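**Q** Build me a structure from this.
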Amino acid sequence: MLKNYNLILFFLLSALAFGQQKPDAKRIKITGKIFEKGTTLPLEYATVVFQDAKNPEKLNGTVTDLNGEFNFEVQSGTYNVRFEFISFKTVEFKNKTYNTNTDFGTIYLEADIAQLQGVELIAERSTVEIKLDKRVYNVGKDMMVKGGTVSDVLDNVPSVTVDPEGNVALRGNENVRILIDGKPSGLAGINIADALKLLPADAVEKVEVVTNPSARYDAEGSGGIINIILRKGKAQGLNGSFVASAGDPESYSGSASLNYRSDNFNLFSNTGYNYRTSLGNSLTNSTYFDNTGAVNNYIDERRNNERLNKGYNTNFGVELFIDKTTSWTNSLTVQNSRGENPDNVFFYNYDNARNATFTRNRFNDQRSKDFTFEYATNFTKNFKKEDHKLTIDMSFSENRENDNAIINDQILGDPSTAFTERTLNPQNQNRNLFQTDYVLPLGENSRFEAGYRGSFQKNLTDFDISALDAGGNWVRNDVYSNLLEYKENINAFYMQFGSKINKFSYFLGLRFEDSNIEVNSISANDYNTKNYNNFFPTATVNYEFSETSSMSLSYSKRINRPRGRFLNPFSTYSSRINIFRGNPDLNPAYTNSIDLGYLKRWNKVTFNTSAYVNITDDSFQFIRRESGLIADGVPVIESTPINLATELRAGFEFNINYSPFKWWKLNSNFNLFRNETKGDYRYINSVNTEVVQNFDNTATSWFTRISSKVTLPYKIDWQVNATYHAPENNAQGRRYDMTSVNLAFSKDVLKDKGTIALNVSDLFNTRKRRWETNLENITSYSEFQWRQRQINLSFTYRFNKKKNERENNRRDDGGGDDFVG
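**A** Now for the predicted structure:
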């Protein structure tokens, strides 16, 4: 409402000024900034009014942009000048003459407490903000994720998809870098997909999607960067919120966000507990052929999971305002969880005529523990000149995971075939991060940046499989057991320069990264050391056709380093005939990314489109092959990542935000992409024959998402999200299409201090990954559903702040790619 009010006033002022200007009058330039007093944060859409002192009906003026800045022209003369923003005290300069270009510097507006108490609706920011270089998704207004996890949040972000296993992709590319508060975090632990399922959605303030990052960011992630910004209080005094939820399948959660801010410090805390049940299932139907191509036998695999995760996470921090230009922030984060995953698998065996031969049952009772501790500190020094700044960041984290399982296996009806195995999988990760960034404005329209980042990481994973012998002793299985040590030391330096010339602006950067990687498979006595250093150039060019229309062209070189399960020879053992094996000898993949974007804003519509090309050398590809081992008379099939020669990915996408009425908001995302791979792979099959697989493949696919939010009578909000993934061919088979629909309702209560929300994730229970695989002697069809339909009811209570309280435009990401001259 506030935004529309100020825009309407701006257009009226502009129309009046245009109709009343004199052809021979001298035109002068008026510039300046409007900030909030006490926080030095910019006020977007604040109004600047120039009223002719002799003829009060003659008006001119403008509204401020995202950075609180204004810039316009008026006729020279005598004016009454006002700087206004709803719920803030107006600043006025009466009866002053302006004959030359005037810079008002920074105008500070003070919040009007009397007005605040009487205002019911204060500037509600869009759920999705589309900018030329990135998209910002504000979580606070989304009903879909109440009571959910960060994984649910990301699955609602434009251009981002989360598959049924929790793997995150950006524009269809899974090689994406995920940051928390602008940096790698110990919260991510060893498996980022698992970490995102543990963090509560209510801990997230917003998500930034950067498809072609500048040199300031890590070069990691060929698909781009997703930056998750956690909540930190900004309002003066004590304020906060509480959220409680319950769901089906049985789930409970509670979280609290508290903040106390004074002139000298800011205390903030986010604490949550969750008890979450997730029902899942999968199937694989395999047909085995002999060397003549005739059917040999069939195996149908059926799996059911009833995952349970319970745990807490807490974050506590303090920001000290040492003086008006210096702040020091310290925070502690602890996350502790326990999980259960009873995995019940049945293997139905048939002969070549589809007659049942035997059924094997494999019950994998898995238990897990996860503990993460992280300390982070930030020092920020702002110098006298605007945007002249030095920041220093350090963080130290440790993550400990322990996954153990007891496996009971036998052919039904034949007790003599019964055997028991166990898996022990303790994992430990230590990560230290040191970073400093320096920003130096040069003149009015240029900026220089430079910085250093040192990231030092060590992981130790001990995967042990043992079988229980007749004497009751555990005997280690050396075929599948492995002790893996991973060390990663990366030192990076960057510099970049940007400038703006009228409507044209550019940003040029260069990053240097020195990488020292050790992948040591200690059990196999296989030691791999990889030392390499690379330069990563970046460039962005923008042109503003008008205030509502602009275009950008950007380039960056990226790297994707293999980590975690990509490298670990073994990490799971729930199936004897379908296994996953990591590849310790994987090399990093390098990508050259080019992105052409266009942004256009109308009164009710924002349209953003881009065409992109990613060219990757030594790209990672998952293949399925015969391992050379035999179980129950059939070859054991393993899935493993390899380096292929080249991959070309090109695509086109667009995002639209449309508000046809005040009570109806729509936003949609469409992405069409073409993926071309080239390369050959050789391996030895179960009959000791070399198999050469040609991975030359060209596939075209697309996905789309649409979200509709409607305000019903009695102020009930109704939101629907629908997502569709089109099918896609690959070199070894085909991935089928997938559709999912989410639904949510919410109602404000207790004079807008509370909100009740009901959401349904995967309304029609259709969110299943389906694919087929065709190998030389085996074909299979598979389905996988990580989580079945989930229903959640949540209640949110806020104190000392209203539902739509204006969020200050504070940068919490330690900087970014925005450049304003």
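**Q** going forward, measure contacts and count neighbours with C-alpha atoms only.
**A** Fine.
**Q** how about the helices in this protein?
**A** For the chain, applying DSSP state H gives helices covering 2-20, 113-118, 150-154, 192-198.
**Q** Mind listing what's buried along the last one?
**A** Yep, that's helix 192-198 we're talking about. Neighbour-count burial for helix 192-198 flags 192-193, 195-198 (criterion: 16 or more other C-alpha atoms under 10 Å).
**Q** before we move on, what about the second one?
**A** Of all the residues in helix 113-118, those buried under the rule 16+ other C-alpha under 10 Å are L116.
**Q** helices and strands around it, which ones?
**A** Here helix 113-118 touches no other helix or strand, going by 3 or more C-alpha pairs under 8 Å, 6 or more residues apart in numbering; DSSP states H and E.
**Q** For the nearest residue in space to L116 that is not next to it in sequence, give me its contacts.
**A** Of all residues not flanking L116 in the chain, S87 sits nearest, at 5.5 Å (C-alpha to C-alpha, 6 or more residues apart in numbering). Contact analysis of S87 by C-alpha atoms under 8 Å, 6 or more residues apart in numbering lists 111-113, 115-116, 119.
**Q** What's the local residue count around the residue nearest to L41 when sequence neighbours are not counted?
**A** Nearest non-adjacent residue to L41, counting by C-alpha to C-alpha, 6+ apart: F35, 5.3 Å away. Other residues lying near F35 total 20 when counted by other C-alpha atoms under 10 Å.
**Q** Alongside the first, I'd like the structure of this one:
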Amino acid sequence: MKKCFLLAAIHFLLAFMSAPDAHAQSPAGDPSKGSSTISGMVLDSTAAKGIEFASVALFKLDNNQAVDGTTADETGKFSIVKVAPGDYKLLISFIGYKDKVIDRIHVEKGKDVALGNIGLASSVQNLQEVTVTGERSLVEEKVDRLVFNAEKDITSKGGDASDLLRKVPMLSVDLDGNVSLRGSANIRVLINNKPSTIIAANVADALKQIPADMIKSVEVITSPSAKYDAEGSGGIINIITKKNNLQGLTLNIDSGVGNRGTNLGLNGSYRKGKMGFTLGGFGRAFYNKAESVLDQTTYSGSNAFLTHQQSNAKDRGLFGQYSLGWDYDLGKNQALSAGLRYGTRNFIQKQNLAISQYENNALTEISDRKVNRKDLSGTVDFNIDYIRTFKPQQEWSISTLYSRTGLTNNFNTDLLNESGSVSSRLKNENKNHNQEVTIQTDYQTPLGKNQLIEFGAKGIFRTVDSDFQYLMAGEDGAFVFNPRQPSGALNYNQNVAAGYASYTLTTSNKYTIKAGTRYEYTGISADLGSEGKINIPDYGNLVPSINVSKSLSSSTTLKAAYNRRIQRPGIQQLNPNVNLSNPQSISTGNPALSPELTDNFELALSTNIKKTYLNVSAFARQTNNSITQVRMAIDTLQGAIVTTFENIGTQKAYGFNIFSNVYLTPKWTLNGSLDILHTYLEGQAVNAEGTSEMMSNSGFNYGGRLMSQISLQHGWGLQAFGFYRGKEIQLQGTRTGFYMYSLGFKKDLPNKKGSIGFGAENFLTKGVKFTSNLNSAQFTQTGSTQLYNRNFKITFNYAIGKMSFDAPKKKTKSVNNTDVMGGDGK
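**A** The predicted structure follows:
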């Protein structure tokens, strides 16, 4: 079935590409309009060369009503046909150029109007290199998303994407790098509108592979339209990396050295005519240490079993990302692109663990362990994308993606005797693979002058497998199979077929309405190897969405939105491997998890008051069948607690967010946000008798961030940042909040060919400490962790090569898989 579908799509693509070019210069006109033609040629005013795909709009002069439009061909020529007699004006625009208006165009019946050459002035200034003269707003408000422009961030140099996301309105990032949007961790993260299996496997680790200073912007999509996959109950985060549309050859070197991390990046690009190449490589090494204390008590009848644990750990990690991109303009209205990316993650932790066990306050056992943990992965993504443009806003695209991730999660445990020598050894091997093959097609076309319709289809063919076993050291020291410990496999196949339709209407009284619906059918087959099949039924979901915005004035917009989202479990939640590295704190996945369904409501107001931008939003959501971490005690191992994932029941949340950006002076900005969230969770938990009973928990969470940046003379810049996240509400307790702060400055090199900078994080304290308090009828657990993340770093980057500005080509679209859960699923 999959093969037939792919072959049919390829034949369709070839047939469409070989069809005659559509008339790119003007949409079909109404014969009753008139018989005149308005024509001209759009040129770069400095290079005297045509600007391909420049947009040309025709307006009535008396009422400013749009009556027609077109795009220029590859030489810059355009023509608008069947124009009725009257007085008009033309608006000509293109990315990288200043808009130009040609006023008072008089058209007489039966007579054509030739405007000749029309020069557009570049919106960039050519000094010794290309430099953008305008100042982009830190935050931009769009119909269905908020855009955070990250290019001006100083302290992110040498950091990764998780460091940057802490500064984005409505987002929270914990110390492990797990991201939540308005309190929900069930979100989807895209990179340049593209998914990846490594994102699906672990969002936190994937973000460590992306250097912060290569991020151009972050889009927070709180109310995704029907065009997006239905997955991600909290919303979608789209990370846009820096690209260029310049002609020539460039090479950029980025590096940083610090006491907690070191990075080196090399990125190059080459463009000549219709073809362009990009090549990138980035590596980051980090090192940290942590100390933790954990006390947990389990109850069995009248007996209480206490476990006290102390540990110190040293973490080392090496993350890398390497990419090769290619794009080619097939013609004036067609483009083809391809990309290959490889990401690697190597995380190694060495931990010393001391465990003391008590029964009714009497010491029963003391053990010391050395645990070596390895989390290794390699991800390959390959995509081919094609787009064909017929006229402004009318286009068809087809996108394909192959993505495969290999994961290895192993640990070795050495049990020490009283003398400190090794008495026994245990090893867990857990290999996973996550593979996706995706094909999708999208079409959009305008209906009249103020309407747009979009529709498309998508197929995702996903395979996940896990193979795990425990080994023990034999008499000769070699590891052999351990029949007394759990072993097994998971084979999980998921096929998703989806279709959507979306309609956008803009009214004369400044309302914009975008409504649509999406249907997704999911078929699942799963088994546990020799243990047999898992009965997981297929399911279909209809997910509607509607976004309404109203321009109250030229600077104020009011928005309201509703959407329904689903959240499928990811590999971390499904993997049945039992982690026994700490025998008193065991973790495992649940391959029988079902998806959760969430209804989201949002109301937002954004406005500009003189030099201040303000955004206020309120939201509410309800999730049924919520996927949540749960903990329970087990009688077979006294004092131990098992952590797994369950569909607990209901989760409700409501709150609001306030964000503001103020230009204190043209060179000094101050921005900050405040988040307030109330969460209510209700679900089944195991009581002291070992049976399930209903339990609930609720509470408020507060958070905020503050950032200030000053641009000084002679290329100097200074930035300060502070972040706080309050306690997190969980079904069985709470986890306390934490704070982070940083200070950095940079100095641009002559001609802005590069910069050198210095940054410091948490420099007034030795690090961050946070605690957790969990309880049920079966157990109580308190823990605290001290991270020594005080960091000082020096950064350096330098650009080699000379570029000339040229018109950017029409870019192809790419596949967006946003339909599985990553991270810890909290």
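**Q** Superposed, what's their TM-score?
**A** After superposition, the two chains reach a TM-score (TM-score structural alignment, normalised by the length of structure 1) of 0.82; 745 aligned residues with a C-alpha RMSD of 3.9 Å.
**Q** if we can go back for a sec, K753 of structure 1: which of the helices of structure 1 is closest?
**A** Closest to K753 of structure 1 of the helices of structure 1 is helix 113-118 (C-alpha to C-alpha; 13.2 Å).
**Q** what residues does the closest one touch?
**A** 87-88.
**Q** try 6 Å this time
**A** S87 (C-alpha atoms under 6 Å, 6 or more residues apart in numbering).
**Q** Please state the offset of that helix from the chain centre?
**A** With C-alpha atoms, centre = their mean, to the nearest Å as the basis, helix 113-118 of structure 1 stands 37 Å off its chain's centre.
**Q** how close does T782 of structure 2 get to T771 of structure 2?
**A** 7 Å (C-alpha to C-alpha, to the nearest Å).
**Q** L283 of structure 1 -> structure 2?
**A** Mapped onto structure 2 by TM-score structural alignment, L283 of structure 1 lines up with V293.
**Q** Skipping adjacent residues, who's closest to its match in space?
**A** Q310 (4.7 Å).
**Q** Translate the one you found into the numbering of structure 1.
**A** Using TM-score structural alignment as the criterion, Q310 of structure 2 maps onto R302 of structure 1.
**Q** number of nearby residues for G280 of structure 1?
**A** Using other C-alpha under 10 Å, G280 of structure 1 has 19 neighbouring residues.
**Q** make that S523 of structure 1, sorry
**A** S523 of structure 1 - counted by other C-alpha under 10 Å - has 12 other residues nearby.
**Q** Over to F463 of structure 1?
**A** Applying other C-alpha under 10 Å, I find that F463 of structure 1 has 22 neighbouring residues.
**Q** Surely it touches S481?
**A** Yes - using C-alpha atoms under 6 Å, F463 of structure 1 is in contact with S481, at 5.4 Å.
**Q** thinking again about what came up before, which ones are touching the residue nearest to L41 of structure 1?
**A** Here F35 of structure 1 is in contact with 41-43, 108 (C-alpha under 6 Å, 6+ apart).
**Q** any idea how far it is from G816 of structure 1?
**A** 20 Å.
**Q** Also N355 of structure 1?
**A** In terms of C-alpha to C-alpha, N355 of structure 1 sits 63 Å off from G816 of structure 1.
**Q** Also V128 of structure 1?
**A** 18 Å.
**Q** Then I756 of structure 1?
**A** 35 Å.
**Q** Not counting residues beside it along the chain, what's closest to I229 of structure 1?
**A** I229 of structure 1's closest residue in space is D181 (C-alpha to C-alpha, 6+ apart), at 4.8 Å.
**Q** Would you mind giving the helices of structure 1 as CSV with distance to N80 of structure 1 added?
**A** Below are those laid out as CSV (distance: least, C-alpha to C-alpha, whole Å):
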stretch, distance to N80 of structure 1
helix 2-20, 14
helix 113-118, 23
helix 150-154, 48
helix 192-198, 54
